[in-house]
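>>> one predicted model, sequence on top.
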Amino acid sequence: MPVSYPITPLLPEIVASLAGHPRLVLEAPPGAGKTTQVPLALLEAAWLGDRKIVMLEPRRIAARAAAEFMATQLGEDIGQTVGYRIRFDARIGPRTRIEVVTEGILSRMIQDDPSLEGTGAILFDEFHERHLAGDLGAALALDVQANLRPDLRLIVMSATLDGERIAQWLDAPRISSPGRSYPVRIEHPPARTQETVEQHLARTVNQALRETDGDILAFLPGRREIERTRAIVERQHEGVEVVALHGELSLAEQHLALAAPDPGTRRVVLATNVAESSVTLPGIRAVIDSGQAREPRFDPQSGFTRLETITISQASADQRAGRAGRVAEGVAYRLWPQSRRLDAQRTAEIAQAELSGLVLELAAWGSEDIPWLDTPPTGAMGQARDLLRRLGALDTSRITTLGRKMLALGASPRLAAAALRAPPELHPLVADLLALMEARSPLRGELGRTDDFRARVAALHLWRDGGARGARAGSADIAALAAIEKAAGGWRRRLGVRTGASGVPHAHAIGDLLAHAFPDRIARRDEGNAMRYQLANGRGARLHENSALHGEPWLVVLDLKLDARDSLIFAGAPFDPRILEIEYSSRFVTERVLRWDDARDIAEAFEERRFDALVLERKSVPVTGADALPALLAAIRAGGIEALPWSETARRLRARMGALRVWRPELGLPDVSDDALLASLDRWLAPYLEGKRRLSALQAADLSQAIAALLDYDQRRALDADAPDELRVPSGMTRRLGYGTLPDDPGASPVLSVKLQELFGLADTPRVGAGRVPVTLHLLSPAGRPIQVTQDLHGFWERTYPEVKKELKGRYPKHPWPDDPWTATATHRAKPRGT
């Protein structure tokens, strides 16, 4: 009797929907059967005819497992009706009608045959993972459907996706399957002080073994954490089978992890996020979730991508927990505080990945205008184009012959460029480098801390030449070397190489090859500091104290830890700089360079020979007046407007201009703010710097004249009339007005500080700005101490003066304190003696 799955009742509706509409969004939880049952159901659809179904599966483990399960259901061997294609491994035949492929394979299929003549449907499984290649594949398929193949069916499937948004993007109907699940109890066992994630998880395994029956699935971010946890659990539980599940396992090891354990044996599966979806793990009753995953993060500013341990999304946490409720009630132990709130969905890889591969694919496609779900970031796209031009894959924006060969090879653009530039006799070594660069380091122990990439090649060759005995005891991970060797074998087949490299390459062979992959990371040792290097991209880097690369004059930097100043080199290799002259002669330039010497306060000129940002030679040359002016202006911009010799006169003139510009905008006075003056140095200050080599040669009087020259005749008259430098007060004296008293408000009322006796007889507050702005009066005692701040002189005389007079007349008896200040004579002196 055929097995029934939760998705089974919906299969006729799915087939019928696709008969009437070429796109569909299918939402179904883990265990519903969508991955294996939907492709089989579509085989007999009338609209499919004799064409095949291609199903995109993001992960290799899941792709193999899904294909093998479907083949078993049909009672066939893999490679007959159902097959798979993943990197370096394909099981398909002339009768294959369902191909399960990984993401890079789908892009190649579409690029090689844009009309997809033999394909009737493409299924995108686990689309919620939002891998870069999956987004590209879906966008290309939509473009094909819109322009070449309106009959092509596209189905997007997932357990946890934003179905409404996806359906709007596709303009497609949605079908949802309820799935089959049992209640899952969520617990948050707290961590202990200074406990590592591996210790916390191992302790929770003990709890789960006591509290539940069946097997345990534990999620960790990567292989390192899995191996450390495995050692702890195996030490504590001899009768428990502990297996790992991650992308670096051999096919046999993957089958072991996915197979049911022997009867009566309890199993603990330690997995990365490959076990979140699309693979069936029988007998799981408890899930332990570290809440972490390891994903690539790209920094467009540096051009480096690093794997970072990140906190998972709520959707991933729900998907992981659901694994505990597939066969019975279960428990999910979450190793983070219950109060922590996770992001709802996983961030799309396209928003945070290095995009050179994507840009190269789009260049080969002939257009970047394809229907994206999320548009690629502009900055990362621009950086990717720059890199591809450096590698020779793009000519301006069009793909070159080399670029097409790079795509056909299937490696990342950097490594493909290095492989295709290498002479044939070095292809065996190239295959090793391709495999090693894409894998984590196989080195362990003390050797595992080396920053010399050549040590990884040496370990692989020692192991290849002598087996386990060839690798130094404890210095290399034999399983990791085996996985790297398998990948190297795949690259050798693509490169047409029969045998692997052996022995020790000459000192510069590895660096010479990798320099073609990382021309922007060429590094030259600093002449003044042997531990510091300057990179061709302009950044600085340094070696760690125990570096194996100490003393090397030239390096190609393969990995580093980013730092705001000088980043730390994690991996590099020395190379022969003569290859730069041979392979990249166009990137050497010789030009005259001007520089400002802050210490000597003088402009200098040099003739420099550079490779990108690396200065190879520099010699001093005479400085002319024309040379000095740009350097002087650059020094002022770097030091800010305060680097100029401002006199009090110039500051006051500038403040008055700034105020009048606000009070009377119709006059069109120039903007004299810091930013505006710096931006227009070439216009207003450059004429006064002509012939000068030092900034100190600019006099304060020159600066005042330069500022005043910004005004025309009418503006200067208006400035004197409406923003005067001083006012005549009733005492007959002139007193300065203070402008710019509020830093953030150039139009603030000017301040007049004046002794009260000098204003007798003045009824109202003086005004400036063509009568629009009252002066702020700081009224002073005869001793110059503040009495009152006001803009209402009339009100002061009327209400406040009697109190002031009462308080101060006895303190200052020699000064007049008339009863009627309105008619009294103003004075700046004390009363004559005897009065």
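Looks like it arrived, so ask away.
>>> C-alpha from now on. contacts and neighbour counts both.
OK.
>>> what are the boundaries of the strands in the stretch 1-150 of the chain?
23-27, 52-56, 82-86, 89-91, 98-101, 119-124 (DSSP state E, counting those that start in this stretch).
>>> could you save these as JSON lines and add columns showing distance to residue 734 and mean neighbour count?
As requested, the strands of the stretch 1-150 of the chain are exported to JSON lines (distance: least, CA to CA, whole Å; neighbours: other CA atoms under 10 Å):
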{"stretch": "strand 23-27", "distance to residue 734": "83", "mean neighbour count": "24"}
{"stretch": "strand 52-56", "distance to residue 734": "86", "mean neighbour count": "25"}
{"stretch": "strand 82-86", "distance to residue 734": "90", "mean neighbour count": "25"}
{"stretch": "strand 89-91", "distance to residue 734": "94", "mean neighbour count": "15"}
{"stretch": "strand 98-101", "distance to residue 734": "89", "mean neighbour count": "28"}
{"stretch": "strand 119-124", "distance to residue 734": "84", "mean neighbour count": "24"}
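>>> out of those strands, nearest to residue 569?
Using CA to CA as the measure, strand 82-86 is the one of the strands of the stretch 1-150 of the chain that comes nearest residue 569, at 33.4 Å.
>>> now the strands of the stretch 1-150 of the chain as JSON lines including distance to residue 529?
JSON lines is the format used below for the strands of the stretch 1-150 of the chain (distance: least, CA to CA, whole Å):
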{"stretch": "strand 23-27", "distance to residue 529": "59"}
{"stretch": "strand 52-56", "distance to residue 529": "52"}
{"stretch": "strand 82-86", "distance to residue 529": "48"}
{"stretch": "strand 89-91", "distance to residue 529": "49"}
{"stretch": "strand 98-101", "distance to residue 529": "51"}
{"stretch": "strand 119-124", "distance to residue 529": "53"}
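>>> comparison target, given below:
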Amino acid sequence: MSRKLVLPVDEILPTILSSLKRSPNLVIEASPGAGKTTRIPPEMLKLVDGEVMVLEPRRIAARMAARRVASEMGERIGETIGYQVRFDEVAGPRTRLRFVTEGVLTRRLISDPNLKGVAAVVLDEFHERHLESDLALALLKLLQGRRPDLRIVVMSATLEAASVAHYLDDCPIIRSKGNLFELSIEHLPYSPKPLEMQVRDAVEKLIARENSGDILAFLPGAAEIYRAMRECEESARRAGLVILPLHGSLSPEEQDRAVTPGSQWKLILATNVAESSITVEGVRAVIDSGLARMATWSRWTGLQTLQVGRVSKASATQRAGRAGRTGPGRVLRLYTKEDYQLRAEHDTPEILRSDLSQLCLTMRAMQIDPVKDVRWLDAPPDGAMESAGSLLDRLGATGDMVRQLARLPVSPRLSRLVIDAQKRGVGEDGCVVAALLSAGIEPGSNDLLSAMDQGRDQGRDPRLEQPLEQLRRIARPSRRQHHDEDALLKSVLTGFPDRVARLRTGNQLLLSSGASAEVKGQPPRYEFMVAVDAEDRSDKPLPLVRMTARIEPEWLIDLFPDRVREQSGVVWNRSAERVDAVSMLLYDDLVIQESRGAAPAPEVAAELLAQKAIEAGMGRFVDQDKLDLFLSRVEFAGLEPPDVLQTLRELCVGLLSFAELRTASQTFIQMLERKVGVRQLNQIAPESLRLQSGRQAKIHYERGKAPWIASRLQDFFGMRETLRIGQAHTPVVVHLLAPNHRPVQTTTDLAGFWERLYPQVRRELMRRYPKQSWPERP
């Protein structure tokens, strides 16, 4: 039996028990290090006859807390104290205090809606607001209506206690200050260096000042952890530190190695799994990147988005508290104090930003309407609920299938995959695929079957063993090793019916939703596939597909005939510059088969031909100068201009190609003229004027300018009156040209020109062109 230290929360234990005797609900706010996780739940065993369940946000926290309490009680784990997390359980018939992850409770509620034998449930570290914790609280509150004796206790170090207490019928709030040792918190100035180099610099700074204790560094994810491990290797070696990773994808043994005391000082590089619930003994310094990888849900693509974001002030407080649990500590924050001040007080609850298919499946299994029957602490968004419900419908989550899906400790998609694989005789391989996809292990290939083959060749990853064994225990697949690739891949398809994709060009895929995506690594060797591991990206225009699985288009027709439809239409043949008729077979919005044949409908073909002609430019088919002149004449005449594009569409009727359009477009101007009335247009805005010499002079019309003509000066001999056209008798600007066709004068007053300017012009022209006739009074 370990020596039981006095902890701050011990002082409030009598108050807690007294409150729970009077009221079934309680909110406890206790500072980091106060001992709430390990002291309050075992004390509650004195108050109740049944079992106490403690919900922890992470598997490592549940395991460590159970071990610590069992040690303090002088027992082995699995006797009075046990734990149950996804894929792992240590408990026995005498177990009364059970530390569990949040999803374990919801699955138990499905099989046992009244939680028989459970007298109290404690929700620990509720400030993290995981989706499962919000769901658990809502279901417990609903259950309390049938079981008023059920006690609900919500605990956290950094919690908006008032809102939770109000939700729990304005229950009491009890606070404990805790006994964090003195913390020195330093905000470092902004650095443009990569994150791993900033961590290395911070480690070296701590090494230079400190001479003992472990260092705990918080990083966003596993990729950043391993980059920092490589960067810090030399610094750690010189200081005698062993570098250990700590993240959710590690095996329990690897996680335990990082958090349990050792003979050598450690540099622990962790994600936020080490942020709360557990005391990592020996830590004297914390390096906080201020970042975490947060899961969100993209409403537009329906895909999960994992993006690195800034943690809240509450999370920063939790991280700093790791350094002051067992002695004075030092905290280096890799961000400025101004940055800290601008951060949100608390992280956004997962229920407001995550995929809700698991939540909705639980509700269906319990026959609860999530809108009408449940009062939420924070109601889930309507769009996310609709999307989750739609996915479950596509997975066939109705009737008995709902309970089958809910039995398995994996996502609804993977549950459907396992169930279908069993029906097809490949249940063992189905369990392997589900374990592989749920474990979050970075595969060596972007092809599902290749990743499985690599695992067989290299020896199965130990991180797969526990999830695989639990899936086998629940699903009970046939142990006969029957390998049928097509049967397995069809089962994968049933779990991802909305993730069908077709290879387009290079690494780009076209998804059945109509969106595009980019596949990671080498392009697949097959045309049709399922995107089994995909996420939206805020920093890139296209979602990323990390793993695919081959499918055949015929499977879509066989498995989902209601999602397949025929559609006839037209497509543009770019090389031939023509419209082709096409008959298509579509799965959702993805073309899975197409054929080209009979002539297309004239109206549809005309629309596409006109659209492509407009994109190519009208100048390829019509004399642009003539078109501009016509439109300028119409504008001068004050007539309603014709719709040029609509006229082009009319011209395209009966045509299929650019070659045919070029021939037909010779009549395009005439078509426009008929629309405005060619006789009226010629009367108001004639194309030419007859001069005294008998010559026809072309009238130039330019938008925003007066109409004008140009001809040799001799052509105007005998003309005194100014030329006028149109309903307003607009004077025509006359460009008088010399014999070399260069202008000598521009005027709208011929009479005035002859009187005032012609004598001087005549002398000049007589000298330059003596053979021409230049009368004094022309």
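Received it, and whenever you're ready, just let me know what you need. As the structure is a computational prediction, the values presented were derived from the model and not from experiment.
>>> can you pull the TM-score for these?
TM-score for the superposed chains, counting by TM-score structural alignment, normalised by the length of structure 2: 0.73, backed by 638 aligned residues with a CA RMSD of 4.2 Å.
>>> residue 331 of structure 1 is nearest to which of the strands of the stretch 1-150 of structure 1?
strand 23-27 (24.0 Å).
>>> please name every helix or strand in contact with the one helix or strand residue 752 of structure 1 maps to.
Taking DSSP states H and E as the definition, residue 752 of structure 1 sits inside strand 751-755. Counting contacts by 3 or more CA pairs under 8 Å, 6 or more residues apart in numbering; DSSP states H and E, the secondary-structure elements packed against strand 751-755 of structure 1 are strand 734-738, strand 776-780.
>>> surely residue 189 of structure 1 touches residue 203?
No: the pair residue 189 of structure 1 / residue 203 is not scored as a contact, 9.6 Å apart, by CA atoms under 8 Å.
>>> is it true that residue 613 of structure 2 touches residue 660?
No: applying CA under 8 Å as the test, residue 613 of structure 2 and residue 660 come out as separate, 11.7 Å apart.
>>> compare neighbour counts for these two and give me the winner.
residue 613 (22 against 14; other CA atoms under 10 Å).
>>> I'd guess that one is in a strand, am I close?
No: under DSSP: H, G, I helix; E, B strand; the rest coil, residue 613 of structure 2 sits outside any strand and is assigned helix.
>>> count the neighbours of the nearest residue to it once chain neighbours are set aside for me.
The shortest distance from residue 613 of structure 2 to any non-neighbouring residue, by CA to CA, 6 or more residues apart in numbering, is to residue 658 (7.4 Å). By other CA under 10 Å, the residues close to residue 658 of structure 2 number 21.
>>> what's the answer for the one 10 residues further on, then?
A total of 18 residues lie near residue 668 of structure 2 under the criterion other CA under 10 Å.
>>> how much space between it and residue 661 of structure 2?
According to CA to CA, to the nearest Å, residue 668 of structure 2 stands 10 Å off from residue 661 of structure 2.
>>> any residues in contact with both of the two?
residue 651 (CA atoms under 8 Å, 6 or more residues apart in numbering).
>>> residue contacts, the most centrally placed residue in structure 1?
Computing the C-alpha centroid of structure 1 and ranking residues by CA atoms, centre = their mean puts residue 299 first, at 3.9 Å. Going by CA under 8 Å, 6+ apart, residue 299 of structure 1 touches 305, 352, 354.
>>> swap the cut-off to 10 Å and go again
When contacts are counted by CA atoms under 10 Å, 6 or more residues apart in numbering, residue 299 of structure 1 touches 305-306, 352-354, 379-380, 383, 562.
>>> top helix in structure 2 by residue count?
In structure 2, with assignment by DSSP state H, the single longest helix is helix 222-239.
>>> for that helix, packing partners?
helix 195-209, strand 214-218, strand 242-246, strand 266-270 (3 or more CA pairs under 10 Å, 6 or more residues apart in numbering; DSSP states H and E).
>>> tell me which of the ones you listed sits most buried.
strand 214-218 (a mean of 27; mean count of other CA atoms under 10 Å).
>>> Provide the aligned range in structure 1 for that one.
Alignment of strand 214-218 of structure 2 against structure 1: residues 215-219, by TM-score structural alignment.
>>> mean per-residue distance, the matching stretch to structure 2?
Taken over the aligned residues, the distance from stretch 215-219 of structure 1 to structure 2 averages 1.6 Å (mean CA distance after the TM-score superposition for structure 1).
>>> that stretch: how far from the chain's middle?
32 Å (CA atoms, centre = their mean, to the nearest Å).
>>> stretch 130-145 of structure 1 now?
22 Å.
>>> stretch 588-606 of structure 1 too?
34 Å.
>>> buried set for it?
Buried residues in stretch 588-606 of structure 1, counted by 16 or more other CA atoms under 10 Å: 588, 593-596, 602-606.
>>> same thing with stretch 357-376 of structure 1?
In stretch 357-376 of structure 1, counting by 16+ other CA under 10 Å, buried: 357-365, 370-373, 376.
>>> among the residues you listed, which ones are in helices?
Going by DSSP H, the helices hold 357-365 from the buried residues of stretch 357-376 of structure 1.
>>> just put those in a markdown table and tack on distance to residue 257 of structure 1.
Shown next, in a markdown table, are those (distance: CA to CA, whole Å):
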| residue | distance to residue 257 of structure 1 |
| --- | --- |
| 357 | 32 |
| 358 | 33 |
| 359 | 37 |
| 360 | 37 |
| 361 | 35 |
| 362 | 38 |
| 363 | 41 |
| 364 | 39 |
| 365 | 39 |
